[in-house]
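**Student:** Generate a structure from the sequence data that follows.
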Amino acid sequence: MWSGPRNLSTALMYSFAARGDCGIWDEPFYAAYLKATGLDHPMRAEILAAHETDASVIADRCRGEAPLGEPIFYQKHMTLHMIPSFDRSFMRDCENVFLIRHPARVVASYAKKREGPGLADIGFVQQAELFDEVAQWLGRPPLVVDSADVRQDPKGTLTALCAALGLPFTDAMLRWPAGGHKADGVWAPHWYGAVHLSSGFEDPEGPLPDLAPHYAELARQALPHYERLAAFRIRT
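**Tutor:** As a prediction, the model looks like this:
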């Protein structure tokens, strides 16, 4: 599952984990990304200390079995983590799905956790590039799911997504225990506060947020990439 930050990605990971037949991996390349780029993110030192930083080792694990041998292996990936120097060949051994969210909502949410994001931080450009790469080798557009559709109709959207993946839908995907998951990355205390309070998908979102001018410009730059992928989103 390829998304940018603040995209409902953690809630969707919890949803799949709640199936009972699905192992999960939370942002496998985050530490490798921080090490390779030298970027200063919240909890950088803790992330580098706690997680694998060798991208080739991570890619090999992504090709392998789920952590406890579960039949389904759900990997929550951030598009910005897949920098050009990392080998992407493992993606050909996976079913790649793209999770999108309107950039105005992403920017408003991200800015509450880390000030001054730029276009590279919110992942839209990278997501579109990865989408095109997967589409090229598949010969068709890969699957796209919009977080707004998940919140509008969780059961219908997840039923359609599971069907497209050849999986049975189960109502267990609609609820999960509050308080987080044992597979959360070490960065969870900074980023996952709201979803840790949840036990299911939140209600549909209201109007788009009002943004300060510099954030509105950032959302404007990201919007064409979102709209291009949104044209292919799963519909119920």
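
**Student:** Could you use CA atoms for every contact and neighbour count after this?
**Tutor:** OK.

**Student:** Distance check, Asp153 against Ala172.
**Tutor:** Plainly put, Asp153 is 15 Å away from Ala172 if you go by CA to CA, to the nearest Å.

**Student:** between these two, who's got more neighbours?
**Tutor:** Between Asp153 and Ala172, counted using other CA atoms under 10 Å, Asp153 has the larger neighbour count: 16 against 13.

**Student:** dump the residue contacts of that one.
**Tutor:** Under the criterion of CA atoms under 8 Å, 6 or more residues apart in numbering, Asp153 has no neighbours.

**Student:** the helices in the chain, which residues?
**Tutor:** Across the chain, reading from the start of the chain, the helices by DSSP state H fall at 9-17, 30-37, 44-50, 55-63, 103-113, 119-122, 124-138, 147-152, 154-165, 188-191, 193-196, 213-230.

**Student:** what's the most buried one of those helices?
**Tutor:** Mean neighbours per residue, mean count of other CA atoms under 10 Å, is largest over the helices of the chain for helix 9-17, with a mean of 23.

**Student:** Here is a second sequence; please produce its structure as well for comparison:
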Amino acid sequence: MSSDQARIMIWSTPRSLSTAFTRSMSARGDTKIFWEPYLNCYSYGRDRTLHWADDIPGVINDKYTFNYVNDMMGKFQSDSKVLFAKCMIEGITGNFDVVAPGYKHTFLIRHPLKMYRSFEKLSEDLVPIDYKTTFKNIYQELEKFYDHVINELGQSAPPIIDADDLLAQPKTVLSKYCELIGIPFTPKMLKWDCVENFSVLDWECTDVGAITRPEHTEGLTMSKALQSTGFGDGSKKKTNYSSEDYSDDVKECAEHALPVYERLYDLRIKI
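**Tutor:** Just a heads-up that it's a prediction; the model follows:
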């Protein structure tokens, strides 16, 4: 590994602005992106344990094993100063040891009411997953891996970004994030071009799965992140969660997740 090549992963729950964050990293111009490599193994690879997409033509690819993605992510990229992997925590649930060595781990969190409401809409429109069961303990898994990074991998307390903070003050949050992970901040991270689909982004690991297929990019799944050109002007305020209209299922899931979210929130990058 080259001493001047930063290797970074960011972990999150689903529906937590992680694609927008990845677009920000990609906009730097010096960064190689690995798109959800472990989630691809979990959902679409030879040893997948999630089978919701088994009957969807063209989305399964047996080459996606943990060895395959770790070999890809471990190679030196001569044209990139930063290697950046955006990962969903469910891709390594109960299997933390599969994660590639040599990467600095960071985290992105979102209030569980927003996360579960977004996933409820996704499950109704596209992905037939019972989020109430599959993702009941997803925040708990995120916290477990946070502790694993410190206690087993020996890294210092990983930086945590809260999605609301990112939308409210993107420049401040991104500047502090870059400082903590040891790469220079650039204003390029605040703006990027609108695109129609993933094929023009030149990201690794986007050749598998239903979510990145062109026929789905106009739906709820990825359209906002693909068509966006930045995080906004910083005028967005945090939601008054008590006033929102959420379903009983979303409220139940969020109540279960809230204590973990609040613990992680207390450790976040402060603005």
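
**Student:** TM-score of the superposition?
**Tutor:** Both chains were compared after superposition, and using TM-score structural alignment, normalised by the length of structure 1 their TM-score is 0.89; 233 aligned residues with a CA RMSD of 2.3 Å.

**Student:** okay, the helices of structure 1 in CSV with distance to Asp93 of structure 1 next?
**Tutor:** Putting the helices of structure 1 into CSV (distance: least, CA to CA, whole Å) gives the following:
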stretch, distance to Asp93 of structure 1
helix 9-17, 19
helix 30-37, 20
helix 44-50, 26
helix 55-63, 6
helix 103-113, 29
helix 119-122, 26
helix 124-138, 11
helix 147-152, 25
helix 154-165, 14
helix 188-191, 28
helix 193-196, 30
helix 213-230, 22
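
**Student:** Tell me which of those approaches Pro207 of structure 1 most closely.
**Tutor:** Closest of these to Pro207 of structure 1 is helix 103-113, at 9.6 Å (criterion: CA to CA).

**Student:** Packing partners of the closest one?
**Tutor:** Packing partners of helix 103-113 of structure 1 (3 or more CA pairs under 8 Å, 6 or more residues apart in numbering; DSSP states H and E): helix 119-122, helix 213-230.

**Student:** Tell me the counterpart residues of that helix in structure 2, please.
**Tutor:** Counting by TM-score structural alignment, helix 103-113 of structure 1 falls onto residues 112-122 of structure 2.

**Student:** same question, stretch 156-171 of structure 1
**Tutor:** On structure 2, the counterpart of stretch 156-171 of structure 1 by TM-score structural alignment is residues 172-187.

**Student:** hmm, back to that, turn the helices and strands packed on helix 103-113 of structure 1 into JSON lines, including distance to Ser9 of structure 1.
**Tutor:** Shown next, in JSON lines, are those (distance: least, CA to CA, whole Å):
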{"stretch": "helix 119-122", "distance to Ser9 of structure 1": "13"}
{"stretch": "helix 213-230", "distance to Ser9 of structure 1": "16"}
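
**Student:** Show me the one of those helices that comes nearest Trp191 of structure 1.
**Tutor:** For these, proximity to Trp191 of structure 1 was assessed by CA to CA; helix 119-122 is nearest, at 13.9 Å.

**Student:** Surely Tyr103 of structure 2 and Trp11 touch.
**Tutor:** No: at 12.0 Å, Tyr103 of structure 2 and Trp11 do not qualify as touching, with contact defined as CA atoms under 8 Å.

**Student:** The two - which one has more neighbours?
**Tutor:** Between Tyr103 of structure 2 and Trp11, counted using other CA under 10 Å, Trp11 has the larger neighbour count: 23 against 18.
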